[in-house]
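Novice: missing the sequence, but the structure's below:
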């Protein structure tokens, strides 16, 4: 009874709390001898002093002020395996057993006192907490931050960073929540949700023309701002409109206009970031201070969550050929097997032709039910007449009725399966390919993999879906040297990923096997047989350090040492300090890959939603976000 009371006492940690097993090394549970009676002592945290009055009010509990300890009678039943062993601290990045921690009130109370103008949310704040901590991937639905900070003040971000650092509490930042491996979340730590940082300002009188964008925006917020204000210039943003602007930019920024204007990072004019020390630092291309120059370099392609918290950035915006902001756009589809040979003939022409920078053509293979298809997504910056000249080698494959003019912001798409109202288990596997890689040999390998995918889905989850997309790069992106920014793969012609989406939890083991087969078959064709794109983050990559960053990784480590010497900003694939033991093996295939797949399956099993069938039994033809979040919350609370 008393431990049940204690578990709800403000400021206390008991064996009923998950946090009990993660206390720092100097906070231990041990048996002590007291004259005439044996007691169990629970050492408390410094911040728990505020709970002294509440502690004294609990029956049968003695408070030892000299040693600042809580003393319980031996009659209280505590499992020996918990009460009388020293619990070593758990690595902040190690997987933890899910099952939501009821956060002790100490840090919650202290944060609310420290930053009263911000929202400090816990699971008890259900309707507010759940959307702010949503992973948007049922594989990680049980990965639940202990505290979510929602603020629109940079100062409160600084306070929160200092608060978490001083207490060694894991901290991550969420913007769009599109981290495919859910690295923007943590389990039982502090999450800063940036969704209130949504201001966009455009300056058309400056040289160059520019936009200043706060880091909590999703690209749909930016596109809507341009649309509603009649701005015709293009900002280099994500194809998927719900992608967050900050993670997108920090990882490099591939857009439908990358071939024309370069990566998103190539247009950056200024960045503001809260560092691990809690300082707000502004960096620009004009910086003369060596450390600030290095930080600006690292923030352009070094990936999100490594060097600080981006609060806003300023980027150049670009004039299109059409002064009204319109581009040529087309989505072409070939149904298999009837038109598969025609699709493959089109790819052969696509692969063997040199295309103008104004033209972007993404290739996609899709498996949806019984209708496998191939597709080509075309975007052209120019007039219809010039487009027809540029596309001439493919004219016999394209019907004029499939081609239209539209505003550049209408090119953005909505990715199914990434929203609370369309929940799914899904995994993305990342690849980067060089020019002329779409050979008949590679196309055959992809066709066979997609057929195997369909067969596997038919057996284990017929409603599942899959696709492989090759996102077209090259052009202006190759004009920057690999060492000029942290984005290393400047010779890339395509960044690609295989997306697998399913709905039955019991299919998970078969899906992980399928992912392994895809990687084993396609990695040999990637640049240096390892290249991957950090914004298509993939926890199944064993040698992610080299795969994401190539030869730039050692420099990133040195910059990490300068700006985050204690490795405060840390997650499973965060940039390591120099000399740190690599968190994964150095090969992308073979036994190293199999080990990575096994570890991934363990993590999926820990954090995946246990009972997705409860979602699919909800009434009505269309799921509602609040109902889906309620089911996830019930699992976290159970």
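Specialist: Ah, there it is. Quantities reported herein were computed from a predicted structural model and do not represent experimental measurements.
Novice: all contacts plus neighbour counts: C-alpha atoms, from now on.
Specialist: OK.
Novice: What helices and strands are in contact with the helix or strand hosting residue 157?
Specialist: Using DSSP states H and E, residue 157 falls within helix 154-167. With contacts defined as 3 or more C-alpha pairs under 8 Å, 6 or more residues apart in numbering; DSSP states H and E, helix 154-167 has these neighbours: helix 105-114.
Novice: Do I have it right that residue 501 meets residue 422?
Specialist: No. Here residue 501 does not reach residue 422: they are 11.3 Å apart, not a contact under C-alpha atoms under 8 Å.
Novice: Which one of the two is surrounded by more residues?
Specialist: residue 501 (22 against 16; other C-alpha atoms under 10 Å).
Novice: From residue 288, how far out is the residue most central in space within the chain?
Specialist: In the chain, the residue lying closest to the centroid (C-alpha atoms, centre = their mean) is residue 179, at 1.5 Å. Distance, residue 179 to residue 288, using C-alpha to C-alpha, to the nearest Å: 33 Å.
Novice: try residue 360
Specialist: For residue 360, the distance to residue 288 - C-alpha to C-alpha - is 37 Å.
Novice: Same question for residue 304.
Specialist: Taken as C-alpha to C-alpha, the span from residue 304 to residue 288 is 24 Å.
Novice: more neighbours, the two?
Specialist: residue 304 (29 against 10).
Novice: got the contact list for that one?
Specialist: Counting by C-alpha atoms under 8 Å, 6 or more residues apart in numbering, residue 304 touches 246-247, 250-251.
Novice: what helix or strand is it on?
Specialist: Here residue 304 is assigned to no helix or strand, by DSSP H and E.
Novice: can you pull out the strands in the stretch 401-550 of the chain?
Specialist: Remark: strands assigned in the stretch 401-550 of the chain by DSSP state E, counting those that start in this stretch are 403-407, 425-434, 465-472, 492-502.
Novice: name the helices or strands packed onto the second one?
Specialist: Contacts of strand 425-434 with other secondary structure elements, assessed using 3+ C-alpha pairs under 8 Å, 6+ apart, are made with strand 492-502, helix 508-522.
Novice: again with the shortest one
Specialist: Contacting strand 403-407 under the criterion 3+ C-alpha pairs under 8 Å, 6+ apart are the following elements: strand 326-335.
Novice: here's the one I want to compare it with:
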């Protein structure tokens, strides 16, 4: 174990500013020694795979940083399966795959690590290829009691089946995953229609998007203004013609521009003009991600609600954004993962930040998140637990809304495989 001098260089400013107890780089037996985790202090291990979550480091806690020793990437050119370490950053993954004209459905940011995959993994490509967890072929790692596990899809006995399902969506609560084998996809050209729109235009575009085929998806963000991305993968000339029929419907929105990209890897989402605060070192932040089905006839009432939320935001750092799921995410692996809300079409998230060390601003910003969440629950009743919030009052409700009827199974796994509570608590 190496003593920490506050040298954890990560994207999330909350965690970067934390004064750690210890910083560990290697998964070995000492991690699972219960003497290292004093119940009097309620300490557990924080795990950093990419460092985009506010839970990867906390004051007085120990962090396991997987990025240093678990960052290998290897593509098998015959099977097109890629094996990555638990500390691989998604941007590094697709950079490596691009050398071989392959890709993987990462999210809107290239900064997250393997935690993006293990908590579900929603991508603009998900409608065509499923969630990131749907593309897992095998895993290696350790359960919270120190037991080594190696599981391969289609080679799992009945005793290990529940562990395999829970790894896909709830891994951080009872395991440390050091290696993942993934299916990759052919790297295809991408058309993106993007630009600023107003609320009425957003309403029309959401309505159009709920009829999109699987190779087209909508992403939008409402910060100080509304910016949208309509993302279309082009596999062949026939699909290009079909896609154009849908994209032509967007010609009536004058501010939107069409851009053509050689592949997914070339796209950078969210332009600088939005002036987002994620990487502003003077601000701390939190984000809550929701899940819900088609809006259909509720689009006007949702737009009205969204407008009310944005009018009440406490500062310009706050925003609401959304990604589109559907098609393959609804069809794949029913019952075989802990991402239970397979009927979901939309994953919106609510983001707020505040000047660090300003407790009054923090309280106001968190209240805005919770008030906004309550307003959106009628449209998006469930949670995508991409961020762990055991340090917030909402943690228990988020768990229930994230795992639904599988929450008791997760608690059972936690009791059996993490009896000393080394990993994040339920």
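Specialist: Happy to help now that I have it. Since this is a predicted model, take the numbers as computed values, not measurements.
Novice: distance of the nearest residue to residue 334 of the second structure once chain neighbours are set aside from residue 350 of the second structure?
Specialist: For residue 334 of the second structure, ignoring the flanking residues on the chain, the nearest one in space by C-alpha to C-alpha, 6 or more residues apart in numbering is residue 342 at 7.2 Å. Going from residue 342 of the second structure to residue 350 of the second structure by C-alpha to C-alpha gives 21 Å.
Novice: ditto for residue 205 of the second structure
Specialist: Distance of residue 205 of the second structure to residue 350 of the second structure, computed by C-alpha to C-alpha: 20 Å.
Novice: again, but for residue 174 of the second structure
Specialist: Per C-alpha to C-alpha, residue 174 of the second structure is found 27 Å from residue 350 of the second structure.
Novice: Just to check, residue 496 of the first structure is in contact with residue 430?
Specialist: Yes. Counting by C-alpha under 8 Å, residue 430 is a contact partner of residue 496 of the first structure at 5.9 Å.
Novice: before we move on, back to that, ok, the contacts of residue 304 of the first structure vs residue 300 of the first structure, which is closest?
Specialist: In terms of C-alpha to C-alpha, no member of those lies closer to residue 300 of the first structure than residue 250, at 5.4 Å.
Novice: quick one: what's aligned to the closest one in the second structure?
Specialist: With TM-score structural alignment as the criterion, residue 250 of the first structure lines up with residue 118 in the second structure.
Novice: picking that back up, what's the counterpart of the residue nearest to residue 334 of the second structure in the first structure?
Specialist: Match for residue 342 of the second structure (TM-score structural alignment): residue 490.
Novice: isn't its match right up against residue 476?
Specialist: No. Checked against C-alpha under 8 Å, the pair residue 490 of the first structure and residue 476 is beyond contact range at 9.7 Å.
Novice: Next up, the contacts around the match of residue 342 of the second structure.
Specialist: Applying C-alpha under 8 Å, 6+ apart, the residues near residue 490 of the first structure are 474, 477-482.
Novice: Please pick the buried ones from the residues you listed.
Specialist: Buried members of these, counted by 16 or more other C-alpha atoms under 10 Å: 474, 477-478, 480, 482.
Novice: Around residue 101 of the second structure, how many other residues sit close by?
Specialist: Other residues close to residue 101 of the second structure by other C-alpha under 10 Å number 15.
Novice: in what helix or strand does the equivalent of residue 174 of the second structure over in the first structure lie?
Specialist: Under the alignment (TM-score structural alignment), residue 174 of the second structure maps onto residue 307 of the first structure. Under DSSP H and E, no helix or strand contains residue 307 of the first structure.
Novice: Roughly how far does residue 307 of the first structure sit from residue 275 of the first structure?
Specialist: Per C-alpha to C-alpha, residue 307 of the first structure is found 7 Å from residue 275 of the first structure.
Novice: and the two? which has more neighbours close in?
Specialist: residue 307 (28 against 21).
Novice: Let me see the contact set for the more buried one.
Specialist: Residue 307 of the first structure touches 275-276, 295, 298-299, 560, 563-564, 569, counting by C-alpha under 8 Å, 6+ apart.
Novice: ok, the residues you listed in the second structure, which still hold?
Specialist: Mapping these onto the second structure (both residues aligned by TM-score structural alignment, their matches' C-alpha atoms under 8 Å) leaves 275-276, 560, 563-564 still in contact.
Novice: want to throw these into CSV with secondary structure and distance to residue 402 of the first structure?
Specialist: Below are those laid out as CSV (DSSP: H, G, I helix; E, B strand; the rest coil; distance: C-alpha to C-alpha, whole Å):
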residue, secondary structure, distance to residue 402 of the first structure
275, coil, 49
276, coil, 51
560, helix, 49
563, helix, 51
564, coil, 51
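Novice: looking at those residues, which has the most residues close by?
Specialist: In terms of neighbours by other C-alpha under 10 Å, those top out with residue 560 at 25 neighbours.
Novice: Just give me the match in the second structure for that residue.
Specialist: Checking TM-score structural alignment: residue 560 of the first structure goes with residue 414.
Novice: Give me the distance between that match and residue 170 of the second structure.
Specialist: 10 Å.
Novice: Likewise for residue 398 of the second structure?
Specialist: Relative to residue 170 of the second structure, residue 398 of the second structure is positioned 13 Å away (C-alpha to C-alpha).
Novice: okay, the two: which has more neighbours?
Specialist: Between residue 398 of the second structure and residue 170, counted using other C-alpha under 10 Å, the more crowded position is residue 170 (24 against 21).
Novice: Name the helix or strand for that one, please.
Specialist: helix 158-170.
Novice: ok, back up a step: who has more neighbours out of residue 205 and residue 350 of the second structure?
Specialist: Using other C-alpha under 10 Å, the more surrounded residue of residue 205 of the second structure and residue 350 is residue 350, with 21 against 18.
Novice: isn't the match of residue 250 of the first structure right next to residue 173, touching?
Specialist: No. Between residue 118 of the second structure and residue 173 no contact is recorded; they are 10.8 Å apart, counting by C-alpha under 8 Å.
Novice: picking that back up, what sits in contact with each of residue 307 and residue 275 of the first structure?
Specialist: Common neighbours of residue 307 of the first structure and residue 275 (C-alpha under 8 Å, 6+ apart) are 563-564.
Novice: Please report how far the residue mapped onto residue 405 of the first structure from the second structure lies from residue 189 of the second structure.
Specialist: Aligned by TM-score structural alignment, residue 405 of the first structure pairs with residue 261 of the second structure. According to C-alpha to C-alpha, residue 261 of the second structure and residue 189 of the second structure sit 6 Å apart.
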